[in-house]
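Undergrad: Got a predicted structure plus its sequence, pasted below:
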Amino acid sequence: MSNLCEIFGSNVFNDAVMKQRLPEGVYKTLKKTIEEKLPLDISVADSVAAAMRDWAIEKGATHYTHWFQPLTGVTAEKYDSFISIPSKGKVIMEFSGKELVKGEPDASSFPSGGIRDTSQARGYTAWDCTSPAFVKNGQLCIPTAFCSYTGEALDTKIPLLKSTQVLSDEAIRVLRALGNTTSKCVTTNVGPEQEYFLVDKKYYDQRKDLIYTGRTLFGAQPPKGQELEDHYFGVIKERVEAFMAEVNDELWKLGISAKTQHNEVAPGQHEIATIFSEGNNANDSNQLVMEILKKVALRHGLVCLLHEKPFAGINGSGKHNNWSMGTDDGVNLLNPGDKPHENKQFLIFMAAVISAVDKYADILRLVASNPGNDHRLGANEAPPAIISIFLGEQLENVVEQLEKGKATNSKTASILDTGVKVLPKLKKDATDRNRTSPFAFTGNKFEFRMVASSASIAIPNAVLNTAVADELSIIADRLEKASDVEAEVDILLTELIKAHKKVIFNGNGYTDEWVAEAEKRGLPNIKTLVEASKALIAEKNVKLMAKHGVLSEREMHARYEITLENYTKTINIEALTTSEMAKRQILPAVLNFAAKVAGSINAIKATGVPADLSVQRDILKEVSSLAADLKANVDALDKATESAAAVTDAYDQAHAYRFDVFEKMNSVREVADKLEGIVDKEFWPFPTYGDLLFTV
């Protein structure tokens, strides 16, 4: 491991590098643009491009790319070299302001949901100067936004940037009404916790399901799983420790503040967390975290699995999206202070979040998921699919008082005495934590715990930002018209709590009792991504995003089409893989094993010895019966897949894949997993769960 202080940010064109290399006037102009979120002065582009080019070449770069985030869920890159050949034939290295500011990647092959036809290829990337450029794999990467020829967003960054600005504008209105005259802008601060699995590459390469789909489509439970809870926070194995050390080095070079790492609950599962940063930068950083986890794993003979549910029967992976709001002069707007009942500023912003989450629970459920997350949400390993907010005892008590008219006191923290004299007495937090809550307050931030482990955090944050901004806009309208602002705040708090208290739940979200209680409260329980997709075209959600200019109606409908298409393609690939593995690997292995058993029976008979052959006959009978069931279930799956593929309506097709094809995949798996428990390991065609989970 290198010296952290020396390498941190060494591959980033950050503020220190800009200050050193840019002319003073250019630096100040660009700095003001970044800090105050002002329109970019194009006149500075040539100076910045020249400095960026020279810096990158010194780092060994020969090419540059506009690094962007299309609606594929991963990043995209197209590299151009710095080489330019003048008329005399001498090679020189050039990079202009025009090349820095604007790129033109082919937009026809990226998902657009009907915004772009295949024949309409032109798209644009635009330099996002608020996210620093960096050198990766010896190439200069310039973070950019990606839009169509007609201006619609074809990426996740544009709506995130728009939502951040909208939230800032509305939050400043509220702060001004409350008497704050100094803060210039409000930013969202995000700290994602990234979960992932590591498996040995030699076993991964033998599993077509992992290669094609990222998850195991077959696999009987091993004798030991996670039931002893011995992996959680356990000693990190040397091989994994070496991998983590290299990951940290790579991230630190990119200025990404990787801080926390540990073993997670499931065997083979781990987590990495970064320090809070501004929402847009946090999103870019998390994309790089996922990329680097995968690349570094390969260098250690490992494969990093980011799928939400790589293995059935044990915990899957999520991404906890820790979110807060803060002013440019350092005030965390979600910090309750020692006496939250007196902190009107905190209470009004907290109430705005509660109202937003209650009103827009359906679309928050949608943007926090993907096809893989359907396996987790609602299970006893992840937040339930029902959106609720955990506030904790202290704030729940304050909320109860506000509902009645006014809060006059707050529960205070106590001292924890372990009873061991040599141990220090510890100051307890004012409230416990709740790991079953989808949206939990954790001291000075909210933790959106539902987000999918393999997904970008951009859209979940864009929707959350916009929903909260809308509530702040309504609050600002009221406060700006009020003759007595303090009295109006009290009235607003009571109204908001009464209207939206149903979304507050501090109990165990895993219980059946909560499901029943949530139904009584009228909270939506949207169990699948397909059903949740309707939120993208629901009138109230379309109006919300269009009102604030974050996504137009056309862009929302495009994302609806993309969501359904992605789901359909994902399940189709899984179905085809299930069928192929069953027919070309499992069935031949089972038949070979059956032949061996039959041969054993015949060989023993041939000896003339009157042996008891009941065991062999029972095994042969059971295996043969299960093989027939497997073949029948595969045939049914093939038929269902063919039928679903013929459906023309996007929603109906996705529905068919989820409620017909997906269920028949499970039927195939159920039989195959029974066979795995019977067939000799010598015959089984691919590594088992025991091999995958306990060999790293």
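TA: Nice, thanks for sending it over.

Undergrad: CA atoms for contacts and neighbours, from now on please.
TA: OK.

Undergrad: ok, longest helix in this structure?
TA: helix 614-645 (DSSP state H).

Undergrad: I'd like the next helix or strand past that one.
TA: helix 650-656 (DSSP states H and E).

Undergrad: List the buried residues for that following helix?
TA: Using 16 or more other C-alpha atoms under 10 Å as the test for burial, helix 650-656 gives Ala650, Tyr651, Gln653, Ala654, His655, Ala656.

Undergrad: quick one: contacts for the second one?
TA: By C-alpha atoms under 8 Å, 6 or more residues apart in numbering, the residues touching Tyr651 are Val530, Leu564.

Undergrad: residues in contact with the nearest residue to Glu308 once chain neighbours are set aside?
TA: Taking C-alpha to C-alpha, 6 or more residues apart in numbering, and ignoring the residues beside it in sequence, Glu308 has Ser317 as its nearest neighbour in space, at 4.7 Å. Applying C-alpha under 8 Å, 6+ apart to Ser317 gives the contacts Glu195, Tyr196, Phe197, Leu306, His307, Glu308, Lys309, Ala452, Ser453.

Undergrad: Okay, and which of those residues map to strands?
TA: Glu195, Tyr196, Phe197 (DSSP state E).

Undergrad: Please give me every residue in contact with the closest residue to the last one other than its chain neighbours.
TA: Right, Phe197. Among residues not flanking Phe197 along the chain, Gln269 sits closest, at 4.3 Å (C-alpha to C-alpha, 6+ apart). Contact partners of Gln269, counting by C-alpha under 8 Å, 6+ apart, are Glu195, Tyr196, Phe197, Leu198, Asn263.

Undergrad: try Leu347
TA: Pro336, Pro340, His341, Leu493.

Undergrad: Which ones among the residues you listed lie within strands?
TA: Filtering the contacts of Leu347 for strands - DSSP E - leaves nothing at all.

Undergrad: one more structure, for comparison:
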Amino acid sequence: MKTDVKKIFGSNVFNDAVMKERLPKAAYKKMKATIDAGAELDPEVADIVAHEMKEWAIEKGATHFTHWFQPLTGITAEKHDAFIDPQGDGTTLLRFSGKELIKGEPDASSFPSGGLRATFEARGYTAWDCTSPAFIKETPHSTILCIPTAFCSYKGEALDKKTPLLRSMQALEIQVLRILRLFGNKTAKHVTTSVGPEQEYFLVDKEKFLKRKDLIFTGRTLFGAMPPKGQEMDDHYFGVIPERVLEFMEKFNEELWKLGISAKTQHNEVAPAQHEIAPIYDQNNIATDHNQLVMETAQRVADELGLKCLLHEKPFAGINGSGKHNNWSICTDEGENLLDPGETPHENMQFLLFLAAILRAVDEHADLLRLSASTPGNDHRLGANEAPPAIISIFLGEQLEDVVEQFVDNGEATSSLEGEEYISGVHSLPHFQKDATDRNRTSPFAFTGNKFEFRMVGSTQSIADPNTVLNTIVAEVLSDMADRLEASDDLPMAIHDMIKDTIAAHNRIIFNGNGYSDEWVAEAERRGLPNIKCMVDAVPALVKEDAVEIFEKHGVYTKAEMESRAEVMYETYAKTINIEALTMIDMAKKQIVPATIKYQTSLAESVNAIKAASSAVDTSVQEALMADISANLKAMYAALAHLEEVTNKAEEMEEGAEQGHYYHDVVFAAMDELRKPADKLEMLVAKSAWPFPSYGDLIFEV
């Protein structure tokens, strides 16, 4: 049966069309003013909306509602409440009030808070984000009305990822409108960042997944020898999608389309068993909500179909990991994309000013942008020949690079390169105009026509963090620019000079070459660009004085909120590596060592049996294999003892920067030393005797 996409798209969303149909005209008008212009919400309107939302949800089969929020765990949270309102006669009514819609009260002490909340301080609040539509979450066993919300403590501190994101969107909007007014735009009233996050993921067989403790507990393989073939033939990328995966993708798309998520593109990625989905752009906070639903839905649908979806940045060593390309642009309520250079970028002074602002923001705050893409899993990925290096740089492409060079060399730009005509040499193939610039997949922050693609973001991450940072640092630069331009006596000349001077001052951040090369690492060092190689080295950027000043100035974070997030990041890193180390110890002790000894014993018994049968039979091969196994087993056992020792020491340390660095520098290194002999043993022990599925089983047998 074919899916009727037009019929199901948005069918589980309490969107504008549903509100327009169900709400009285006056209530709808007031609700739109709140959503579009930030007008204060009328409590009476909230009651009307709540009633109609409840009726709509019940028609869809819902019995419960939840305030759906995004705590500092990086995943979503929900507490379900039934619509029931018991009556005194033993019956019940189904009710949902405006008060219940607007405010919820989850426990604020059981989520990570970085010291903002003590264990005994339990009260927290969720507040309805009416700019992101409510939706119905359908699973095989439940139908729940989900209301997107922000989450804060009793004292008002942001305990989630959405609140700072909304604050940063507001901060950027204020500064962008100031700039637009200087260019004569008096009619734009609303500005938002438009985001389209591509999502990479792996699919593996569920039965095989459940036989690997490392995948169950950590999301990645901690042991595993490479199979004879990996991704070196480049035959998986954009290849024919396997039928079992197509079945998953079809169901996955249907579920996303019901939620109003514009899943557009799907394909095989570079690594075996790796795939990607890309949506059409949406408003920043809605795109963030949608991406959380993409990850959650992918895992649920895969599980229903006997698969497991792996979102970890590096589930398998030796092949590509997964990222989440964050495509970011700035748009007005009049439909203008402020990052669209137009046909003649050298003449588009408004675009060039925004471009210059972004160059400066990324250059001056590269450490914050690097921090925003930091996760324990992303440490495995950044810098390898599959992802951007840990060095922040900007790719502009030939056309804009030429405009920039004209400003640097001549103080102005007088021309723009144009794309050439594509001519294949085959008469039957069409001719068309090529883009004016190529793309660069090695760049962490690349201009791709009318947007910037931040390619460093990890596949497990909420996109709230990188977008909060990006919005804020650009807002800060635009604020300074607006201050100076508003005080100018000759605005056109002041704009020209500001573009010229800013580009010249921050030209070092532009790099259009191969970001994977060793030469670029050396060149970046010469340019003075930071190379922050791991998460624990990135965290201090969050609490440095100038960062606190910027975020507080724009009302995005308070100093306490920033300090708390730094603490949470250190804790997250330490706990992640600790779980991985303990899992390795468990697998080594309970699975690999016993299986190896058992196989070794069978070899010894075989040798003894052969010798007993005939002393003339050569058993040197078996004995050499036994010696090789013994040597690696001994090395593994010594590495296991060392890992246990350093892990125990790390657990006893006080939480914070010192513990985080110890886990990175000592525990993680010990884990690597344990893995080496274990992976060698996998190649020596018979497959039938090895205690869990191999890489080949996982990535080539989906």
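TA: Okay, I see it. Quick caveat, the model's predicted, so the values are computed rather than measured.

Undergrad: Can you calculate the TM-score here?
TA: After superposition, the two chains reach a TM-score (TM-score structural alignment, normalised by the length of the first structure) of 0.99; 696 aligned residues with a C-alpha RMSD of 0.8 Å.

Undergrad: hang on, the earlier thing: if I look at the residue mapped onto the residue nearest to Phe197 of the first structure from the second structure, how far off is Thr163 of the second structure?
TA: Residue correspondence to the second structure (TM-score structural alignment): Gln269 of the first structure is matched to Gln274. As judged by C-alpha to C-alpha, to the nearest Å, Gln274 of the second structure and Thr163 of the second structure stand 33 Å apart.

Undergrad: Does Phe110 of the first structure touch Gln69 like I think?
TA: No: judged on C-alpha atoms under 8 Å, Phe110 of the first structure makes no contact with Gln69 at a distance of 10.4 Å.

Undergrad: Those two: which has the busier surroundings?
TA: Neighbours per residue, other C-alpha atoms under 10 Å: of Phe110 of the first structure and Gln69, the larger number sits with Gln69, 24 against 17.

Undergrad: for that one, what are its contacts?
TA: Thr75, Ala76, Ala145, Phe146, Asp155, Thr156, Lys157.

Undergrad: repeat that with 7 Å
TA: Thr75, Ala76, Asp155, Thr156, Lys157 (C-alpha atoms under 7 Å, 6 or more residues apart in numbering).

Undergrad: measure the first one to Lys428 of the first structure for me?
TA: Using C-alpha to C-alpha, one gets 42 Å for the distance from Thr75 of the first structure to Lys428 of the first structure.

Undergrad: If you count surrounding residues, which of those two has more?
TA: Thr75 (16 against 13).

Undergrad: residues contacting that one?
TA: Here Thr75 of the first structure is in contact with Trp67, Phe68, Gln69 (criterion: C-alpha under 7 Å, 6+ apart).

Undergrad: again, only using 8 Å
TA: Trp67, Phe68, Gln69, Gln287 are the contacts of Thr75 of the first structure under C-alpha under 8 Å, 6+ apart.

Undergrad: same thing with Ser393 of the second structure?
TA: So Ser393 of the second structure contacts Val362, Asp363, Ser443, Pro444, Phe445, Ile509, Ile510, Phe511 (C-alpha under 8 Å, 6+ apart).

Undergrad: Check the alignment and tell me where the fourth one lands in the first structure.
TA: Residue correspondence, TM-score structural alignment: Pro444 of the second structure in this structure matches Pro438 in the first structure.

Undergrad: That match contacts Gly378, doesn't it?
TA: No: with contact defined as C-alpha under 8 Å, Pro438 of the first structure does not reach Gly378; the gap is 10.1 Å.

Undergrad: list residues touching both of the two?
TA: Counting by C-alpha under 8 Å, 6+ apart, the residues touching both Pro438 of the first structure and Gly378 are Pro384, Ala385, Ile386.

Undergrad: Format the residues you listed as JSON lines; extra columns: secondary structure and distance to Ile363 of the first structure.
TA: As requested, those are arranged in JSON lines below (DSSP: H, G, I helix; E, B strand; the rest coil; distance: C-alpha to C-alpha, whole Å):
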{"residue": "Pro384", "secondary structure": "coil", "distance to Ile363 of the first structure": "15"}
{"residue": "Ala385", "secondary structure": "coil", "distance to Ile363 of the first structure": "12"}
{"residue": "Ile386", "secondary structure": "strand", "distance to Ile363 of the first structure": "12"}
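
Undergrad: out of those, who's nearest Val530 of the first structure?
TA: Closest approach between these and Val530 of the first structure, by C-alpha to C-alpha: Ala385, at 13.1 Å.

Undergrad: Near the closest one, how many other residues are there?
TA: 26.

Undergrad: which residues of the second structure does stretch 664-671 of the first structure align to?
TA: Using TM-score structural alignment, stretch 664-671 of the first structure pairs with 670-677 in the second structure.

Undergrad: right, I mislabeled it, should have said stretch 250-257 of the first structure
TA: So stretch 250-257 of the first structure sits over residues 255-262 in the second structure, by TM-score structural alignment.
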